[in-house]
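Novice: Quick one, structure for this:
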Amino acid sequence: MKGVLLVNLGSPKSTDPKDVKNYLGEFLMDERVIDVPYWLRSFIVKGIILNTRPKQSAAAYKKIWWKDGSPLIVLSERLQKKVQQKTELPVALAMRYGNPNLKSGLQELHDKGVTEVMLVPLYPQFAMATTETIVVLAEELRKEFFPKMKITDVPAFYNKPEYISALSNSIKDYLADKDYDHVLFSYHGVPERHIRKSDITKSHCKPHIPGEAPCCSSPSKAHEFCYKHQCLQTTKNVIEALGWDKNKVSTSFQSRLGVDPWLQPYTDRTIVNKAEKDGIKKLAIVTPAFVSDCLETLEEIAMEGKHEFLEAGGEEFHTVPCINDNNEWVDVLAGWINEF
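Specialist: Now for the predicted structure:
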């Protein structure tokens, strides 16, 4: 019997600093999130971050928390319920960090008699710290607790025409009655070393050399697992789908952590520069690395980003919602599932 497990990032149980601390501890101690030796990761996370950041993060979560709970969890549950209505296969929901966890999701399907699982990481683009960590943990759990179960994971879908259609239409619909001069596509950032580590050719990813085509736009097998390429391609695909002027669209990366170089340009600096240097008065922001609205979209972009833009001289700031439980997106997911 076949079944489906949708997997999203996760969320603290509440906005209590203790719950936020537990969530951050699980998240940041993942070796694919902070990919340094265990002793150093433990020192950074347990010795520094968990002693300073939980209260700050808890305050941020309080700004965006809904009556029903974490926006990311609530939206993921809505998506799961809508998808379930369009397929006869059992559809379970899990989070990589926090609850409901991956083990409970697999257990739910196992208890229903499922022996073949379609694992759907809810990330359009592949990254070590997102898709890969879900796939690896799911396989570890399968071997230990569900040895007779077969798991087939859905690869990054950034380039799937049906996904691009759903994403593009959701953006178009939201901006239909909005006035804007420029659109910024902001993706979650990752350290540059993650891109090099994910290069399966071990030779394609390299610094840009003047006069040569950037490696992200040069054909390569490496693109199958290159987060940066997939982000840039997502932007390009949406521009083409909507017939936009590419000169009125930019791409940036948000949420960097630590002192190591992360993917650039950085979103916070780009937002300010658009107002101060480029004279953009009306800015719209899209966040296509996220399927569900969460802290990074609702607080970091819609609140902090807006404040930074207006302070820098901007006048209007529009944050386009993620595709969440958009009906076209539900149909896309259901279509993939029904072909499984």
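
Novice: going forward, measure contacts between C-alpha atoms and count neighbours the same way
Specialist: Noted.

Novice: Identify each buried residue in stretch 207-223, please.
Specialist: Residues of stretch 207-223 classed as buried by neighbour count (16 or more other Cα atoms under 10 Å): Cys215, Cys216, Ala222, His223.

Novice: host element of the nearest residue to the last one once chain neighbours are set aside?
Specialist: It stands for His223. Once flanking residues are discounted, His223 sits nearest to His229: 6.2 Å by Cα to Cα, 6 or more residues apart in numbering. Counting by DSSP states H and E, the element that carries His229 is helix 227-242.

Novice: Can you list the buried residues in the next helix or strand after that helix?
Specialist: Of the helices and strands lying after helix 227-242 in sequence (DSSP H and E), the nearest is strand 249-254. The neighbour-count check on strand 249-254 (16+ other Cα under 10 Å) flags Val249, Ser250, Thr251, Ser252, Phe253, Gln254 as buried.

Novice: angle of the following helix or strand past strand 249-254 against strand 249-254?
Specialist: With elements assigned by DSSP H and E, the helix or strand that comes after strand 249-254 is helix 267-276. Computed by axes from the mean of the first three to the mean of the last three Cα atoms, to 10 degrees, the angle separating helix 267-276 from strand 249-254 equals 140 degrees.

Novice: this one next, for a side-by-side:
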Amino acid sequence: MKGILLVNLGSPDSPNPKDVKKYLGEFLMDERVIDVPLWARNLLVKGIILNTRPKASAAAYKKIWWDEGSPLIVISERLKAKVQNQVTFPVALAMRYGSMTIKKGFQELVDKGVDEVLLIPLYPQFAMATTETILVLAEEVRKSHFPNLEVTDLPAFYNKPKYIEVLSNSIRHHLQGKTFDHLLFSYHGVPERHIRKSDVTKSHCKIDGSCCKTPSKAHEFCYRHQCFEVTRLVAEKLNLQEGTYSTSFQSRLGFDPWLQPYTDRTIERLGKEGVKNMAIVTPAFVSDCLETLEEIAMEGQEIFHEMGGSEFTTIPCLNDDDAWVNLLAEWINEWAMSETILSE
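Specialist: Here you go, the predicted structure:
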């Protein structure tokens, strides 16, 4: 029997500092998130970050927390329910970090008689710190606890025409009736070394402004290329004029070089240059979360207004949008019929 496991990032159980500290500890100790030797990761995370950051992070979570719980969890559960209504197979939801574990997700499906799972990482682009860490952990859990379970994963879908159409239509809908001078595509940042580590050719990714535009096998696992490609394809679909849109990266941590340009500095620059009405979309996420609701919608707007900007429009993620649900259901049914997944 077939089943579906949707997997997103995760969330603390509550916005209290104790729960946030526990969540941050699991998240930041992941070797694919902070990819330094264990001794250095322990020193950085347990010696510094977990003694300084939880209180501030908890305050940020409290700003965006809903009555029903964590926005990311609530939205993901809504998505799961809608997808379940569109397919005949059991659908479960899990998180890479936190109490909604991948093991629990697999167990829920196995208890319903499932022996063949389509694992769907809810990330359009591939990255070490998102898709890869989900797939690695899922395989470890499968081997240890569900050795008879057959698991197939949905590949990155950042450039698939139907996904680009759904994303573009969502952006168009939320900008309807609004005037904007600039549309900023803001993606979650990663350290530059992650890009080089993911380079299967070991030579292509130089982050020099040209490698992402030069065809290569490296692009299959290059987060930077895939982000810029989403921007290019959506801009093309929306007929955006050159100079009216750009790409940036948010949420950097530490002092190592991360992907640039940085979102906060880009918002600041646009305000200083006289942009009065800007819109921002976050296509590295399919569900609104702390990084979109607080870092962008609140902090980003504050920066823009401080720089003289007027209208700051935050475009929601796809969340449980019906067109997005329908597309997921279509991909699931393709897999169930043993056809090529993501044919379009």
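
Novice: distance between stretch 150-164 of the second structure and the chain's centre?
Specialist: 14 Å (Cα atoms, centre = their mean, to the nearest Å).

Novice: and if you look at stretch 9-18 of the first structure?
Specialist: On Cα atoms, centre = their mean, the centre of stretch 9-18 of the first structure falls 18 Å from that of its chain.

Novice: Over to that stretch now: how far is its first residue from its last?
Specialist: For stretch 9-18 of the first structure, the first-to-last residue distance is 19 Å (Cα to Cα, to the nearest Å).

Novice: distance of the residue nearest to Arg53 of the first structure when sequence neighbours are not counted from Gly10 of the first structure?
Specialist: Nearest residue to Arg53 of the first structure in three dimensions, chain neighbours excluded: Lys21, at 8.0 Å (Cα to Cα, 6+ apart). For Lys21 of the first structure, the distance to Gly10 of the first structure equals 14 Å [Cα to Cα].

Novice: same deal with Leu109 of the first structure?
Specialist: For Leu109 of the first structure relative to Gly10 of the first structure (Cα to Cα), the value is 19 Å.

Novice: How about Cys216 of the first structure?
Specialist: Cys216 of the first structure is 30 Å from Gly10 of the first structure, by Cα to Cα.

Novice: for the most centrally placed residue in the second structure, helix, strand, or coil?
Specialist: The residue lying closest to the centre of the second structure (Cα atoms, centre = their mean) is Phe285, at 3.3 Å. Assigned with DSSP: H, G, I helix; E, B strand; the rest coil, Phe285 of the second structure falls in the coil class.

Novice: and it, what does it touch?
Specialist: Leu122, Tyr123, Pro124, Tyr187, Cys317 (Cα atoms under 8 Å, 6 or more residues apart in numbering).

Novice: And the equivalent of it over in the first structure, how close does it get to Pro321 of the first structure?
Specialist: Aligned by TM-score structural alignment, Phe285 of the second structure pairs with Phe290 of the first structure. Counting by Cα to Cα, the gap from Phe290 of the first structure to Pro321 of the first structure is 10 Å.

Novice: before we move on, which element is the nearest residue to Glu139 of the first structure once chain neighbours are set aside in?
Specialist: Spatial nearest neighbour of Glu139 of the first structure, excluding adjacent residues (Cα to Cα, 6+ apart): Ile151 at 7.6 Å. Per DSSP H and E, Ile151 of the first structure falls inside strand 150-153.
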